[in-house]
Structure formats: structure tokens, C-alpha cells
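Peer 1: Sequence isn't available, so here's the structure alone:
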């Protein structure tokens, strides 16, 4: 198997452990998207793997967020065909439809597309001491555009989904657990042993029962495909707006997308625009 460029994969006893490893902060850029496209294609054809556990090689960042710097100075992005989601939204939906059980292990930060990737998984568990979740897109004139609005509304309900999407704030693991964003908040030292034990336990059971349970629950919680497409269409359309470009450029000048104070405290610091930090 050809190695990935931004991921690590380890397989054992029906469990695939995938670690994001894309320094400095696991930005979701083109390289990560290419690796995720390859991974999801492999998993869709994989009959030996029953559980996929996602974690990060960086204890401070799961996936920081989408690479906004790649959009500054570029031509206006091409809208997806009418009624269809963007590439990223469609990619995350493919992970949501995988035949395997998917589990997210969150030790550090997952904001924007990082949070949206976790939302597409079957289960999420987070470190009580270290994990932070957020959808900060509103601070640069955007909204969660890869399934975030739709999946948060389904999981959290209208009021809490709007709070998350419109505040752009960071949420700790205990709050996320209370809101229904994650399954459980666990002590940091207990997180990895718990997720690995759960993954091995599920993988030890007959494949038919796993598949049927996931299929039935999937039917009961199926997302509105039109809403997903509309969400991503609106996001792509706004990416090249003058206000969004201006705010993204300001964020980058302050140290955004580097392993710096702004990225570690993104939810609080983005609200201070245009103050010079």
C-alpha cells in the first residue's frame, strides 16, 4: 500500500486507526483532501475492516480548519452544478455513508471543517481537559459549508445549532457533550484506551449485525441532500466576497494558520477584528 502524505494508517483485527499528521496544525488543504479521497475510496471497497478510528498525531490539533490562505488571491471559486454539494461536502458525506463504523477521537482542536469532518462520523469522543470544538466561519463572513449547519441542526436542535454557527466561539468537551455534539467527554488519560477498547469490541462482533444496525440508524437519521447542497452552494459563492477576503487576510497577518496564539485561541481572537493583536 502506497503511504499517504498527510495521514498514517495502522490496521489490526478489523480496526483501522487513521492519524492526521500534517504539520504544523493539520490544516485541511489540498493534500489532505487528496489523501481523504483516496482513503474513502479504499474503505468503500474494504470488506475486512469493520471499524475506523480517527485521531491526530498532533495532540493540540485534530484538524485546525479549512485552508483559507489557499483562497486568497485566487480566482472566484467555481460553483458546483445546481443542486449538487461542493467537493468537500460530498467527501464528508461519503465518510458518513461508509459501511464501517467510524469513531472520532478528539484530543485537541477541531474547528470549521475539522468539526464538520467529526460530525460526519458515527461517534465522537473528546478529552475533557484538552478538546475544543468550534465553527468560526461567521467571523470571516461565511457559514459552516461542508455539512456543519445541517448536521449541527440535526444533532443539537435549532437553538443550539444557531448558537454554535453564529457565535463563532470555542466549545469545550463538557459543553459539547451536554449539547449532543459528542458522545462523551473523557479524562485525557482515559480517552485513547476507551476509544481503542470500543473499536476492538465492535470489530469483534459479527459483521452482519454491525451493518444492519448502522443501516437502520442511518435511515432514521438521513440528512436532507437538498439542504446539504444548498449549504455548500452558499458557502462557495461567498468565498470570494470582498469582506471575506479582507477578513481572511487580516487573520493571516495576525498569525492564523500557524502554530501561534491566534490558532490556539481562535474563537476568542477572531471576534476582535479589526483590532491589531
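Peer 2: All right, it came through fine. In this text, all values refer to a predicted model and were calculated from it rather than measured experimentally. Numbering: from 1, shown residues only.

Peer 1: from here on, contacts and neighbour counts on C-alpha atoms
Peer 2: Noted.

Peer 1: Could you pull out the strands in the stretch 101-250 of the chain for me?
Peer 2: With strands called from DSSP state E, counting those that start in this stretch, the stretch 101-250 of the chain shows them at 101-106, 109-111, 123-127, 132-134, 170-172, 184-186.

Peer 1: If you count contacts, what does the fifth one end up packed against?
Peer 2: Applying 3 or more CA pairs under 8 Å, 6 or more residues apart in numbering; DSSP states H and E, one finds that strand 170-172 makes contact with strand 132-134, helix 266-269.

Peer 1: which of these is buried the deepest?
Peer 2: With neighbours defined as mean count of other CA atoms under 10 Å, those peak in mean count at strand 132-134, which reaches a mean of 28.

Peer 1: hmm, who's touching that strand?
Peer 2: Outside strand 132-134, the residues that touch it by CA atoms under 8 Å, 6 or more residues apart in numbering are 108-112, 115, 164, 168-173, 176, 267.

Peer 1: I'd like the helices and strands packed on strand 170-172 written out as TSV, with distance to residue 183 added.
Peer 2: Below are those laid out as TSV (distance: least, CA to CA, whole Å):
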stretch	distance to residue 183
strand 132-134	13
helix 266-269	22
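
Peer 1: Most neighbours of all the contacts of strand 132-134, which one?
Peer 2: For those, counting by other CA atoms under 10 Å, the largest number of neighbours falls to residue 109: 31 neighbours.

Peer 1: Quick one: residues contacting that one.
Peer 2: Contacts of residue 109 by CA under 8 Å, 6+ apart are 60, 61, 62, 63, 64, 130, 131, 132, 133, 264.

Peer 1: Just the element for the third one, please.
Peer 2: Under the criterion of DSSP states H and E, residue 62 resides in strand 61-63.

Peer 1: Spatially central residue in the protein, please.
Peer 2: residue 117 (2.4 Å; CA atoms, centre = their mean).

Peer 1: ok, now how distant is that one from residue 181?
Peer 2: 12 Å (CA to CA, to the nearest Å).

Peer 1: one step back: isn't the residue nearest to the centre of the chain right next to residue 93, touching?
Peer 2: No: counting by CA atoms under 8 Å, residue 117 sits too far from residue 93 to count as a contact (9.1 Å).

Peer 1: buried set for stretch 228-236?
Peer 2: Residues 228, 229, 230, 231, 232, 233, 234, 235, 236 are the ones in stretch 228-236 that count as buried (16 or more other CA atoms under 10 Å).

Peer 1: could you dump those residues to TSV with distance to residue 200?
Peer 2: Below are those laid out as TSV (distance: CA to CA, whole Å):
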residue	distance to residue 200
228	32
229	35
230	38
231	36
232	35
233	39
234	40
235	38
236	39
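
Peer 1: thinking again about what came up before, in contact with the residue nearest to the centre of the chain, which residues?
Peer 2: Here residue 117 is in contact with residue 92 (criterion: CA under 8 Å, 6+ apart).

Peer 1: Below is an additional structure, to be compared with the one above:
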């Protein structure tokens, strides 16, 4: 599929999606959100793809926010609809994707850009990255899940401070806060993320998808995460991957998982 605002490539089971609007610092507009959804959906349906890396083009920005010009004149109803549609189409979609998604944060991740990174399953940052939710400086609040995911990752107090000051944090501070898992030199970022993805590829795709579901359940209102874990654990026993994994262990060989 041809895209205007993103690039996709795949190699040996690992796909990379690059937001490619360098003149706009890779800012998210409606078209880019739709293209990202379409790309994630297509990759999730491809059994050959076992991990996805999301990054931004160039050396300045991962995604430097939303395209403000698109919604500056919106009404109350239009603003609420914008947030609802965006969360469903992209941010919640990525969070609940059964294929692991790693955010390779290669520069500014602000507003919707940080919200997109937070919707990924985990994050790795380049040492020049800056992260923040500056929406209150525009008279609005984060609308793509930022007020929910940021406290889950860094705690309520730090999230309140970041949101209310509209300030940015460095990559090292983000690591110390638990917002990113690793910080590496920018030139090494994609190779580092590919290294993590290679480790993921050694393991059972079906088990990983159930693990994502179980972990996410802990953060859903009205859902008992422990019960979700029990059900997901049980489902693993009906998979070919479970038979292969246990057989390989008993035979003292490396498993060859097929994802079924």
C-alpha cells in the first residue's frame, strides 16, 4: 500500500514504520493518523511480522505533536469527536495490538507524539530526545490518552507536574521516571531497537499476544486483570506454540514457534 506521510519496511519478521513529514517535524494530522492505523492493521494481519518499530524521519523529531491548524477553529462537539476518533483509530488500537510495538523516540515527542509513543508497548529514546505534553499552553488538555497513560507510567505527581507546567523532560529524566526503558545514542537507536525485536522473535507469538492482553487488562476499568491472566494462561495450553515450546524444552533444543 502506498502512503503519503509514512514509510514502511520489513526485514526478517521485523517491520519499521516511519512517520515521514520532516517539514512539519512529523506532526500528526488526520491523514497521518489514518495511514498509521492502516499500516498497523496490515502488519498485524501479516503472520510473518513478529515485531514493529515505530519512529520518525530525520534527526529532530519522533512526532512533534498534532497539526494544530487542523483543529484551531473546532467547536466543543468537534473537539470531543476529534479525541474520540483518534483514540479509537490509532492510540487504543496500537496499545491493544497483539504484535509488539516498540517506539524508537528519535527526537522531540510532544503532545500527540508523546501520546503515540506511550500507546506503544514500550519505548527506547535517543539521547537527544525531549518529551512533554504542552497542551495546556494552548488552552486545551491532552486528548489522545495522555492524561491516562502518563500517570500509569510515571506516577500521578510527576504526570501532574509535566502536564501543568507544559514542560519538556530530557531522555535521561524520562528513563529515570519510567517513561522510557533505555536511552542510547541517536546513531544506535534503530539497531538497539532491532536487537530487542530480535529477542522478541525468539519467543512464542501466541504467548506474547496473550501477555499483552493480560497486562493491558490491569489498566482497564471494570476488568479483573487476574481473571484475564487466568483465561489467557489457559488459552496458551491449546496452541501449537505451547506444544512446541514444552517439547523443545524437554528435548533440550531451541523451539521453532509458528505463531499458532
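Peer 2: Structure's in. What do you need? What you see is a predicted model; the values in this text were computed from it and never measured.

Peer 1: Quantify their similarity with the TM-score.
Peer 2: Laid over one another, the chains give 0.78 as their TM-score (TM-score structural alignment, normalised by the length of structure 2), with 220 aligned residues with a CA RMSD of 2.0 Å.

Peer 1: Give the equivalent position in structure 2 for the residue nearest to the centre of structure 1.
Peer 2: Matched to structure 2 by TM-score structural alignment, residue 117 of structure 1 sits across from residue 116.

Peer 1: go on, residue 188 of structure 1?
Peer 2: Per TM-score structural alignment, residue 188 of structure 1 is aligned with residue 186.

Peer 1: One more: residue 172 of structure 1?
Peer 2: Residue 172 of structure 1 maps onto residue 170 in structure 2, by TM-score structural alignment.

Peer 1: What distance do you get for the closest residue in space to that match that isn't next to it in sequence to residue 93 of structure 2?
Peer 2: Nearest non-adjacent residue to residue 170 of structure 2, counting by CA to CA, 6 or more residues apart in numbering: residue 130, 4.9 Å away. Distance of residue 130 of structure 2 to residue 93 of structure 2, given as CA to CA: 25 Å.

Peer 1: Likewise for residue 49 of structure 2?
Peer 2: Per CA to CA, residue 49 of structure 2 is found 17 Å from residue 93 of structure 2.

Peer 1: More neighbours: which of those two?
Peer 2: residue 49 (20 against 17).

Peer 1: what about stretch 69-85 of structure 2, start to end distance?
Peer 2: Stretch 69-85 of structure 2 end-to-end distance (CA to CA) = 18 Å.

Peer 1: mind listing what's buried in that stretch?
Peer 2: Across stretch 69-85 of structure 2, burial judged by 16+ other CA under 10 Å covers residue 82.

Peer 1: Now do the alignment partner in structure 1 of residue 129 of structure 2: how many residues are near it, please.
Peer 2: Aligning on TM-score structural alignment places residue 129 of structure 2 opposite residue 131 in structure 1. Residue 131 of structure 1: 27 surrounding residues under other CA under 10 Å.

Peer 1: If you drop the residues flanking it in sequence, what lies closest to residue 131 of structure 1?
Peer 2: residue 108 (4.4 Å).

Peer 1: Now do the contacts for that neighbour.
Peer 2: Contacts of residue 108 of structure 1 by CA under 8 Å, 6+ apart are 58, 59, 60, 61, 62, 127, 130, 131, 132.

Peer 1: How far off centre is stretch 173-187 of structure 2?
Peer 2: For stretch 173-187 of structure 2, the separation from the chain centroid amounts to 15 Å (computed by CA atoms, centre = their mean, to the nearest Å).

Peer 1: Return the distance of residue 244 of structure 2 relative to residue 210 of structure 2.
Peer 2: From residue 244 of structure 2 to residue 210 of structure 2 the distance is 17 Å (CA to CA).

Peer 1: Between the two, point out the one with more neighbours.
Peer 2: residue 210 (20 against 17).

Peer 1: which ones are touching the more buried one?
Peer 2: 98, 232, 233, 236.

Peer 1: who wins for most neighbours among those residues?
Peer 2: Counting by other CA under 10 Å, top hit in the contacts of residue 210 of structure 2: residue 98 with 22 neighbours.

Peer 1: Please verify my assumption that that residue contacts residue 212.
Peer 2: Yes: contact criterion CA under 8 Å: residue 98 of structure 2 and residue 212 qualify, at 6.6 Å.

Peer 1: any chance you could map the helices in structure 1?
Peer 2: 30-44, 87-96, 113-120, 148-156, 158-167, 173-179, 188-203, 207-220, 225-238, 242-253, 261-264, 266-269 (DSSP state H).

Peer 1: Would you mind putting the contacts of residue 210 of structure 2 into a markdown table with secondary structure and distance to residue 85 of structure 2 alongside?
Peer 2: Converted to a markdown table, those look like this (DSSP: H, G, I helix; E, B strand; the rest coil; distance: CA to CA, whole Å):
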| residue | secondary structure | distance to residue 85 of structure 2 |
| --- | --- | --- |
| 98 | coil | 21 |
| 232 | helix | 29 |
| 233 | helix | 32 |
| 236 | helix | 33 |
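
Peer 1: so which of the residues you listed persist in structure 1?
Peer 2: Contacts conserved in structure 1 for the contacts of residue 210 of structure 2, counting by both residues aligned by TM-score structural alignment, their matches' CA atoms under 8 Å: none.

Peer 1: from these, which single one is nearest residue 121 of structure 2?
Peer 2: residue 98 (10.0 Å; CA to CA).

Peer 1: Chain neighbours aside, what residue packs nearest to the closest one?
Peer 2: Counting by CA to CA, 6+ apart, the residue nearest residue 98 of structure 2 is residue 209, at 4.5 Å.

Peer 1: which ones are touching the one you found?
Peer 2: 98, 99, 100.

Peer 1: For those, which pairs are in contact in structure 1 too?
Peer 2: Kept across both, from these, using both residues aligned by TM-score structural alignment, their matches' CA under 8 Å: 98, 99.

Peer 1: Might you report the residue contacts of the closest residue to residue 121 of structure 2 other than its chain neighbours?
Peer 2: Of all residues not flanking residue 121 of structure 2 in the chain, residue 101 sits nearest, at 5.4 Å (CA to CA, 6+ apart). By CA under 8 Å, 6+ apart, the residues touching residue 101 of structure 2 are 51, 52, 53, 54, 94, 120, 121, 122.

Peer 1: so who does the residue nearest to the last one when sequence neighbours are not counted touch?
Peer 2: In space, not counting the residues next to it along the chain, residue 122 of structure 2 is nearest to residue 102; the distance is 5.4 Å by CA to CA, 6+ apart. By CA under 8 Å, 6+ apart, the contact list for residue 102 of structure 2 reads 51, 52, 53, 54, 120, 121, 122, 123, 124, 193.

Peer 1: how near is residue 102 of structure 2 to residue 23 of structure 2?
Peer 2: 24 Å.

Peer 1: Same question for residue 82 of structure 2.
Peer 2: 23 Å.

Peer 1: and if you look at residue 151 of structure 2?
Peer 2: From residue 151 of structure 2 to residue 23 of structure 2 the distance is 31 Å (CA to CA).

Peer 1: That concludes my questions; thank you for your assistance.
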